[in-house]
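Q: Take this sequence and fold it.
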Amino acid sequence: QTLTEADLALAEGELSQQFAQMPPEQRRAAALSAAIEIKVMAAQAVTTGLDKDPDFQRRMAFLQQRALHGEMVEKDVIGKVTDAEIRARYDQEIANTPPTNEVHARHILVKTKEEADTIIKQLDGGADFQKLANEHTSDPSGKTSGGDLGWFGPGQMVPEFDKAVFALAVGKYTEQPVQSQFGWHVIQVEDKRAKQPPAFDQVKDQARQAVIRDKYIALVKSLRAEAKVEIPDEKLKKTVDALENTK
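A: Down below sits the predicted model:
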């Protein structure tokens, strides 16, 4: 059998992960060696009739269908996505999203309400919040950062904490301790801001993937309807239908 340059290029592409760390010339030689092994073993398999085995033929039929599926996705889904569609998806789902209110806060976490009350009294007397956090908080990440939590938006903290922190004005701290599943918190808001939606270039790939997903689902639904797919097992059919409805 003849092994052509096209065969070698195909082998390099298909086996690229195995040879990824090799220099180009060595990678080419390794791909050629692997291609020769595959050719001679396949020829022997045909000689002994392995290609006629029903299980093998079923696997090959499935692999062929899978490869054709991939070609269809490339040609009729990915290949038909336009820049205008990507931009429209961004404008629809991201650009028009209202800004998210975020806060930059600090907290001091203690085990008892009495400890929290004492800390609030110290703050009322002019004590420095960051210093008290370093001295008293039981939150390991806050012991060297003055209880700094950085910036976060609604829903990122437990509900009790979330409600209290977003009710505070900039520079203010909670006048009453806030209880959560972790203990008692004294919270201070450093700053607030409205976080704008990300720019198009930042999320272009995500928008593109969303367009691809929708095109793929639409194509599959259309083809399934034309094919009139029937599943005799009623229980399995319900499970498949439920799965399809989530797409």
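Q: make it CA atoms for all contacts and neighbour counts henceforth
A: Fine.
Q: Find the helix or strand that the residue nearest to the spatial centre of the chain is a member of.
A: The chain has Gln206 as the residue nearest its centroid, 9.9 Å off, counting by CA atoms, centre = their mean. Using DSSP states H and E, Gln206 sits in helix 200-227.
Q: Go through that helix and flag the buried ones.
A: Using 16 or more other CA atoms under 10 Å as the test for burial, helix 200-227 gives 200, 204, 207-208, 211-212, 215-216, 219.
Q: cool, and stretch 175-185?
A: 177-179, 184-185.
Q: Can you check the distance spanned by that stretch, start to finish?
A: End-to-end distance of stretch 175-185 (CA to CA, to the nearest Å): 11 Å.
Q: need the contact list for Leu15.
A: Contact analysis of Leu15 by CA atoms under 8 Å, 6 or more residues apart in numbering lists Ala31.
Q: gap between it and Arg59?
A: Relative to Arg59, and taking CA to CA, Leu15 is found at 20 Å.
Q: now Ile108
A: Using CA to CA, Ile108 is found at 62 Å from Arg59.
Q: Please enumerate the strands of the chain.
A: 100-110, 148-152, 178-180, 183-195 (DSSP state E).
Q: want to throw the ones you listed into TSV with distance to Ala45?
A: Below are the strands of the chain laid out as TSV (distance: least, CA to CA, whole Å):
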stretch	distance to Ala45
strand 100-110	63
strand 148-152	62
strand 178-180	68
strand 183-195	63
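Q: which one of those has the most crowded surroundings?
A: Of all the strands of the chain, strand 100-110 has the most neighbours on average by mean count of other CA atoms under 10 Å, namely a mean of 21.
Q: and that strand, how far out from the chain's middle?
A: Computed by CA atoms, centre = their mean, to the nearest Å, the chain-centroid distance of strand 100-110 equals 26 Å.
Q: list the contacts for Tyr216?
A: Residues near Tyr216 by CA under 8 Å, 6+ apart: 73, 77.
Q: one more time with 10 Å, if that's ok
A: Tyr216 makes contact with 72-73, 76-78, 210, 222, according to CA atoms under 10 Å, 6 or more residues apart in numbering.
Q: His185 too?
A: Contact analysis of His185 by CA under 10 Å, 6+ apart lists 106-113, 115-117, 137, 160-161, 164, 174, 176-179.
Q: now the other sequence, so there's something to compare against:
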Amino acid sequence: MLSLCSPLVSRSLSSLHRNALVCAALPVLLTLGSVNSYAADTPLMQGAHVAITSDDVVKNIENMPTQVRQDILSDPAKLRQLVGNLYLRRALATQAEHDGLTKNREVQFKLDTARESVLAEAQVERIANAATPNAAAVDKLVQSIYKAEPERFSTPTQTQARHILIKGTDASSRAQAEKLLAELKTGANFEDLARQYSADPGSAAKGGDLGFFPKGRMVQPFEKALDALVNPGDLSPVVESSFGFHIIRLEARKSATLQPFEEVQAQLHAEIVAKIQQDARLKEVKRLQDQATGDHDALEAFMAAQKQATSSTTPAPTAAVK
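A: I've put the predicted structure just below:
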């Protein structure tokens, strides 16, 4: 990558003295705290009938993400690289104009397309910004949503439990489950029995631990038996479900909680602004679409002409030589 103070770039400047001044100016630029405080017309690199000034650098970095901009302005090597890239781009573009490339059909198409794209994006951005209410109005909306939709910001009651699952619904499966329950009541280790006998692959390796889950996550017979348990460590009787026979132990319960307003304020603010801006964009798109009228006959004629032009330029297949 070209360095601002490399011999190749130095030769493109009008003098070695000027290049030395530019190289010395960059550290000064960095110490000012903001490039905007530096003289806007200060040339940082010039040659080939073009120049890159500090104002050019400002325009190129002001829309960059903050961290990227800070990285460039705190690293002389990165800043020199940016200046060198801007110089090369401008020098090549100037040469292209001088050589008449703007009259090239493909180049002109790309220039026109780029211009339309930039203007269209700018107009969309203008519409979005114009539709954005002031901060005070948004704050009122944020507060009203927080109060009107508490379920969005609440965590329901959650329960942690362990279980041992014995597959099957026959008498022998129930008997095995009852035997394990009797062992647990006489002091057997729940986790060890779960690892050894549970048929639930998701929890057996964790000693039967199902983690925390909200109400409604488990099948109804399991939920009903779990709801009947009061204290951590309580064991359920053998419970039959469509999966087999369960032995359940209550581990803990967490009460429902509501996120503090301060924790969701920024998120809600961003959501509201984004929705208002998007609605404004869509409204403008619809307005423009409603103004559009198509000419079916002209479109059909154009397609037919293109098809004919394509077929006339397609080489005929070569006959096989016998």
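Q: What's the TM-score once they're superposed?
A: Here the TM-score for the pair of chains, by TM-score structural alignment, normalised by the length of structure 1, is 0.70; 230 aligned residues with a CA RMSD of 3.8 Å.
Q: Tabulate the buried residues of stretch 175-185 of structure 1 in a markdown table, adding columns for distance to Gln21 of structure 1.
A: Output for the buried residues of stretch 175-185 of structure 1, formatted as a markdown table (distance: CA to CA, whole Å):
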| residue | distance to Gln21 of structure 1 |
| --- | --- |
| Pro177 | 57 |
| Val178 | 55 |
| Gln179 | 54 |
| Trp184 | 53 |
| His185 | 52 |
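Q: Relative to Pro24 of structure 1, which of these is nearest.
A: Closest approach to Pro24 of structure 1 among those (CA to CA): His185, at 59.3 Å.
Q: Without its sequence neighbours, what residue ends up closest to the alignment partner in structure 2 of Asp148 of structure 1?
A: Matched to structure 2 by TM-score structural alignment, Asp148 of structure 1 sits across from Asp209. Spatial nearest neighbour of Asp209 of structure 2, excluding adjacent residues (CA to CA, 6 or more residues apart in numbering): Arg162 at 4.3 Å.
Q: what about that neighbour, distance to His246 of structure 2?
A: Arg162 of structure 2 sits at a distance of 10 Å from His246 of structure 2 (criterion: CA to CA).
Q: which one in structure 2 is aligned with Leu63 of structure 1?
A: Here Leu63 of structure 1 is matched to Val118 in structure 2, going by TM-score structural alignment.
Q: got a list of what its match touches?
A: Going by CA under 10 Å, 6+ apart, the list of residues near Val118 of structure 2 reads Asp112.
Q: any idea how far it is from Glu125 of structure 2?
A: Computed with CA to CA, the distance linking Val118 of structure 2 and Glu125 of structure 2 is 11 Å.
Q: got it, and Lys185 of structure 2?
A: Taken as CA to CA, the span from Lys185 of structure 2 to Glu125 of structure 2 is 69 Å.
Q: How about Gln81 of structure 2?
A: For Gln81 of structure 2, the distance to Glu125 of structure 2 - CA to CA - is 30 Å.
Q: okay, these two: which has more neighbours?
A: Just comparing Gln81 of structure 2 and Glu125: by other CA atoms under 10 Å the higher neighbour count belongs to Gln81, 17 against 14.
Q: Skipping adjacent residues, who's closest to the corresponding residue of structure 1 for the more buried one in space?
A: Using TM-score structural alignment, the equivalent of Gln81 of structure 2 in structure 1 is Ala30. Of all residues not flanking Ala30 of structure 1 in the chain, Phe19 sits nearest, at 7.4 Å (CA to CA, 6+ apart).
Q: cool, Arg249 of structure 2 as well?
A: Counting by CA to CA, 6+ apart, the residue nearest Arg249 of structure 2 is Leu235, at 4.6 Å.
Q: Now do the contacts for the one you found.
A: Each residue near Leu235 of structure 2 by CA under 10 Å, 6+ apart is listed here: 162-163, 181, 184-185, 225-226, 228-229, 247-251.
Q: Tell me which residue of structure 2 lines up with Ala6 of structure 1.
A: Under the alignment (TM-score structural alignment), Ala6 of structure 1 maps onto Asp55 of structure 2.
Q: Its match reaches Leu86, doesn't it?
A: No: using CA atoms under 10 Å, Asp55 of structure 2 makes no contact with Leu86, being 11.8 Å away.
Q: I'd say Ile108 of structure 1 and Gln130 touch.
A: Yes: at 8.8 Å, Ile108 of structure 1 and Gln130 qualify as touching, with contact defined as CA under 10 Å.
Q: Kindly point out which residues are neighbours of both of the two.
A: Counting by CA under 10 Å, 6+ apart, the residues touching both Ile108 of structure 1 and Gln130 are 142-143, 146-148, 188.
Q: Need the max-distance pair from those.
A: Maximum pairwise distance among the shared contacts of Ile108 and Gln130 of structure 1 (CA to CA): 15.4 Å, between Lys143 and Gln188.
Q: Would you map the helices across the stretch 51-200 of structure 2?
A: Per DSSP state H, counting those that start in this stretch, the stretch 51-200 of structure 2 carries helices over the ranges 54-61, 66-73, 76-98, 105-131, 135-148, 171-185, 190-197.
Q: just these: most buried one?
A: Most buried among the helices of the stretch 51-200 of structure 2, counting by mean count of other CA under 10 Å: helix 190-197, with a mean of 18.
Q: I'd like the distance from it to the chain centre, please.
A: Relative to the chain's own centre, helix 190-197 of structure 2 is displaced by 43 Å; criterion: CA atoms, centre = their mean.
Q: ok, now stretch 148-161 of structure 2?
A: 26 Å.
Q: same question, stretch 238-250 of structure 2
A: Its chain's average C-alpha position is 42 Å from that of stretch 238-250 of structure 2, according to CA atoms, centre = their mean.
Q: before we move on, back to that, the helices of the stretch 51-200 of structure 2: which one's closest to Gly47 of structure 2?
A: The nearest among the helices of the stretch 51-200 of structure 2, by CA to CA, is helix 76-98 at 8.1 Å.
Q: Run through the neighbouring helices and strands of that closest one.
A: If you count contacts as 3 or more CA pairs under 10 Å, 6 or more residues apart in numbering; DSSP states H and E, helix 76-98 of structure 2 packs onto helix 7-12, helix 16-31, strand 43-47, strand 50-53, helix 54-61, helix 66-73.
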